[in-house]
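*Asks:* Sharing a model prediction with you, sequence too.
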Amino acid sequence: MPSVLWDAMIHPLLNMSLTGVIWYQGESNAFTNTDLYNCTFPALIADWRRAFHAGSDGQTRPLFPFGFVQLSTFRRQRQDDRFPRIRWHQTADYGYAPNKRMPNTFMAVALDLCDEHSPYGSIHPRDKQNVAYRLHLGARAVAYGEKGLVFQGPYPTKVVVDGARALVNVTYGQELLLLLMHDRVFEVCCSRRAQEPCQWVPAPMVSASSHTVTLSSPGCRAAVSRLRYAWADWPCEYRMCPLYNKHLLPAPPFVIDSLH
């Protein structure tokens, strides 16, 4: 229970002076209070900052850096979207960190480090070297203020729907390293009317440049209203998601809810 975890494992440490926190995300909230996590996770960070600052008599900074690992993979064939929803909610629905609701934070994406045959179970992938490397980049940039250091994978800056040709152009702010073309990692949601529930269909990648990926939406017989990427428990094989930057940092999953 949350109160037991707090009383037994956090409260006894409050008088210690912390430099920062690293949080390795578990899977429990994928099955309990899933869609509250965009509120509860930022609230936990804010509360820990307040509590440790007060408990250490001000020796712990009130906005100490907080790094976290985005939820990894579990089951290759899982059909529901609970894992990607938690990954999205870990960022307070921004898709990246830091952001306005989660200042002085940084994130390590881990959805491409799947390990189906891990002796500890697939929920515990063995490759922690890449997790640590991605966290250390974030710590150098956010906690230690190293300027010009790239610590996040590429994220979309613009999406343009070409309805006449059934194409969607997704532009990224970083130069892309394209590992492979993928038929299902991007999906679009199509609806005929604004209030009508839309249906998700694959949007195959048809071309790519240094900053833009072009998708086809042949299964969309209505307006494309939403777009998402890597929205699956197990979106790709080990270190083989389609999009990285030149520093081999993977593009994080995202969902964009309103396209025009």
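*Replies:* Received, thanks.

*Asks:* Only C-alpha atoms from now on, for both contacts and neighbour counts.
*Replies:* Noted.

*Asks:* Okay, strands next: where are they in the stretch 1-150 of the chain?
*Replies:* 21-24, 66-69, 105-108 (DSSP state E, counting those that start in this stretch).

*Asks:* List of residues touching the last one?
*Replies:* Read that as strand 105-108. Strand 105-108 has contacts (C-alpha atoms under 8 Å, 6 or more residues apart in numbering) with 65-70, 96-99, 131, 134-135, 138-139, 142, 152.

*Asks:* before we move on, the earlier item: of all the strands of the stretch 1-150 of the chain, which gets the most neighbours per residue?
*Replies:* With neighbours taken as mean count of other C-alpha atoms under 10 Å, the strands of the stretch 1-150 of the chain reach their highest mean count in strand 105-108, at a mean of 27.

*Asks:* that older thread, among the contacts of strand 105-108, name the buried ones.
*Replies:* Using 16 or more other C-alpha atoms under 10 Å as the burial test, the contacts of strand 105-108 include 65-70, 96-98, 131, 134-135, 138-139, 142, 152 as buried.

*Asks:* Could I get the buried residue list for stretch 30-39?
*Replies:* Using 16+ other C-alpha under 10 Å as the test for burial, stretch 30-39 gives Ala30, Thr34, Asp35, Tyr37, Asn38.

*Asks:* whoops, stretch 187-203 was the one
*Replies:* Applying 16+ other C-alpha under 10 Å to stretch 187-203 flags Glu187, Val188, Cys189, Cys190, Ser191, Cys198, Gln199, Trp200, Val201, Pro202, Ala203 as buried.

*Asks:* residues touching the second one, list them.
*Replies:* Taking C-alpha under 8 Å, 6+ apart as the criterion, Val188 is in contact with Trp200, Val201, Pro202, Ala203, Ser217, Cys220, Val224, Ser225, Arg226, Leu227, Arg228.

*Asks:* Okay, one more to line up with it:
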Amino acid sequence: YGRDLYDTYKVPIGLISSDWGGTSIDKWSSHDALGKCKQTSNEARAGLYPSNLWNAMIHPFVRFPIYGAIWYQGEANARSDEEDALYRCYFSEMIKDWRLKWYEGTDKQTKIDFPFGFVQLAAEGTEGNKSAGFFPGIRWSLTGGHGIVPNDLLPNVFMAVAMDLGDPTSPHGSVHPRDKQDVAIRLSRAGRAIAYGDTSLYYTGPLPVSATITDLRETISAKIMYRNVEDKLYSFSKYGFELSCKERTGNTVSWIEGTLDTVMNDYVTVSFPRCPAGDAVGEEIRYAWRQDPCVFKKCAIYSGSDYLFPSPPYIIPIHERV
């Protein structure tokens, strides 16, 4: 990341690495930030308590002026649906708290809204594993439930998508993929756009705009429109799309997988089997909602003229039924 910025701007890039593997986000958050999320647990994991690493490995730097921060974490919090949902609060409040404490600690020499970049969780496990697991929930929560940053909850924040960079044969374990270059390219491109103001750069990947479904009796067809498409859409897989089905007499939601049919410049069509007997078609379509959704750099949706950026994982409501 630092090398790519240096190659672009030809000025020294200083990076301070303060990290501890296998740790959860509450360890890097102050008691002030955790209190905003009603954190009351003093649970220790591997001998660490909430705010331990904030106190020891972040707070000592808050009198040192910085330009921004980058973050790559989340695996240790991917343990349950409840923790996935709580992570949304943890992450946004931690960023606000870091910004405030650096702003105050450096006598306003660090911006109150300094740029904050992160890497969405990479893939883990077997390529294309049908189990959703808890990684998709953390990926979603990292974006504040919007699917993309910056947004109202996470202003001046940028990210790199890494869910298509799985490495199931990594000698370090699949949770530690060996390809760091694509992560760096994606993060530095987003950083140059958001943190350094180069708005001419393409860095987001295609983003969903709307989803329309048509009942064809035997199947259900969905048309998904995209924005932020540079050149056109590219596809390397027919899979990754799921349609929600809801029990008519209850609140249980299940998901059925579809098959990509056509890829046009700014939209795709996907065929889904009908929902199980007695179930109604739900309200949403989701994409890449897996621990490891595809073979390396071969997911369903990409765009870019000089480098292909993947569409981030998303959930989109169905806007129209025909």
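*Replies:* All right, it came through fine. What you see is a predicted model, and the numbers here were worked out from it, not measured in a lab.

*Asks:* Work out the TM-score between the chains.
*Replies:* Laid over one another, the chains give 0.93 as their TM-score (TM-score structural alignment, normalised by the length of structure 1), with 259 aligned residues with a C-alpha RMSD of 1.8 Å.

*Asks:* Out of the buried residues of stretch 187-203 of structure 1, name the ones that lie in strands.
*Replies:* Among those, the ones falling in strands (DSSP state E) are Glu187, Val188, Cys189, Cys190, Ser191, Gln199, Trp200, Val201, Pro202.

*Asks:* matching residues in structure 2 for the lengthiest helix in structure 1?
*Replies:* Identified as the longest helix of structure 1 according to DSSP state H is helix 37-55. Aligned by TM-score structural alignment, helix 37-55 of structure 1 falls on residues 87-105 of structure 2.

*Asks:* In contact with Val268 of structure 2: list those residues for me.
*Replies:* Taking C-alpha under 8 Å, 6+ apart, one finds Lys223, Ile224, Met225, Leu260, Asp261, Thr262 in contact with Val268 of structure 2.

*Asks:* Trace the fifth one over to structure 1, please.
*Replies:* Spelled out, it's Asp261 of structure 2. Using TM-score structural alignment, the partner of Asp261 of structure 2 in structure 1 is Val206.

*Asks:* for that match, helix, strand, or coil?
*Replies:* Here Val206 of structure 1 is strand, with the state taken from DSSP: H, G, I helix; E, B strand; the rest coil.

*Asks:* for it, what are its contacts?
*Replies:* Applying C-alpha under 8 Å, 6+ apart to Val206 of structure 1 gives the contacts Met181, Val213, Thr214, Leu215, Ser216.

*Asks:* The third one: what secondary structure?
*Replies:* Yep, that's Thr214 of structure 1 we're talking about. Assigned by three-state DSSP, the conformation of Thr214 of structure 1 is strand.

*Asks:* ok, back up a step: between the ones in strands among the buried residues of stretch 187-203 of structure 1, which sits nearest His124 of structure 1?
*Replies:* Comparing these against His124 of structure 1 with C-alpha to C-alpha places Glu187 closest, at 27.4 Å.

*Asks:* Give the aligned equivalent of that closest one in structure 2.
*Replies:* Under the alignment (TM-score structural alignment), Glu187 of structure 1 pairs with Glu242 in structure 2.

*Asks:* list the contacts for that match?
*Replies:* Trp255, Ile256, Glu257, Gly258, Phe272, Ile285, Arg286, Tyr287 are the contacts of Glu242 of structure 2 under C-alpha under 8 Å, 6+ apart.

*Asks:* Give the aligned equivalent of Ser3 of structure 1 in structure 2.
*Replies:* Using TM-score structural alignment, Ser3 of structure 1 pairs with Ser51 in structure 2.

*Asks:* Per the alignment, Arg290 of structure 2 pairs with which residue of structure 1?
*Replies:* Checking TM-score structural alignment: Arg290 of structure 2 goes with Ala232.

*Asks:* what's the neighbour count on its match?
*Replies:* 22 (other C-alpha atoms under 10 Å).

*Asks:* Then the one 3 residues further on?
*Replies:* Neighbour count for Pro235 of structure 1, taken as other C-alpha under 10 Å: 22.

*Asks:* go on, the one 10 residues further on?
*Replies:* Using other C-alpha under 10 Å, the number of residues around Asn245 of structure 1 comes to 20.

*Asks:* again, but for the one 5 residues further on
*Replies:* Other residues near Pro250 of structure 1 number 26, with proximity taken as other C-alpha under 10 Å.

*Asks:* Can you find the partner of it in structure 2?
*Replies:* Per TM-score structural alignment, Pro250 of structure 1 is aligned with Pro310.

*Asks:* what's the nearest residue to its match if we skip its chain neighbours?
*Replies:* Tyr302 (4.3 Å; C-alpha to C-alpha, 6 or more residues apart in numbering).

*Asks:* can you check Glu146 of structure 1 too?
*Replies:* With C-alpha to C-alpha, 6+ apart, the residue lying closest to Glu146 of structure 1 is Arg140, at 5.6 Å.

*Asks:* wouldn't Ala143 of structure 1 be in contact with Asn104 here?
*Replies:* Yes: with contacts counted by C-alpha atoms under 8 Å, Ala143 of structure 1 reaches Asn104, the gap being 7.4 Å.

*Asks:* which residues are common contacts for those two?
*Replies:* Phe64, Pro65.

*Asks:* picking that back up, ok, the buried residues of stretch 30-39 of structure 1 vs Gln79 of structure 1, which is closest?
*Replies:* For the buried residues of stretch 30-39 of structure 1, the nearest to Gln79 of structure 1 is Ala30 (13.4 Å; C-alpha to C-alpha).
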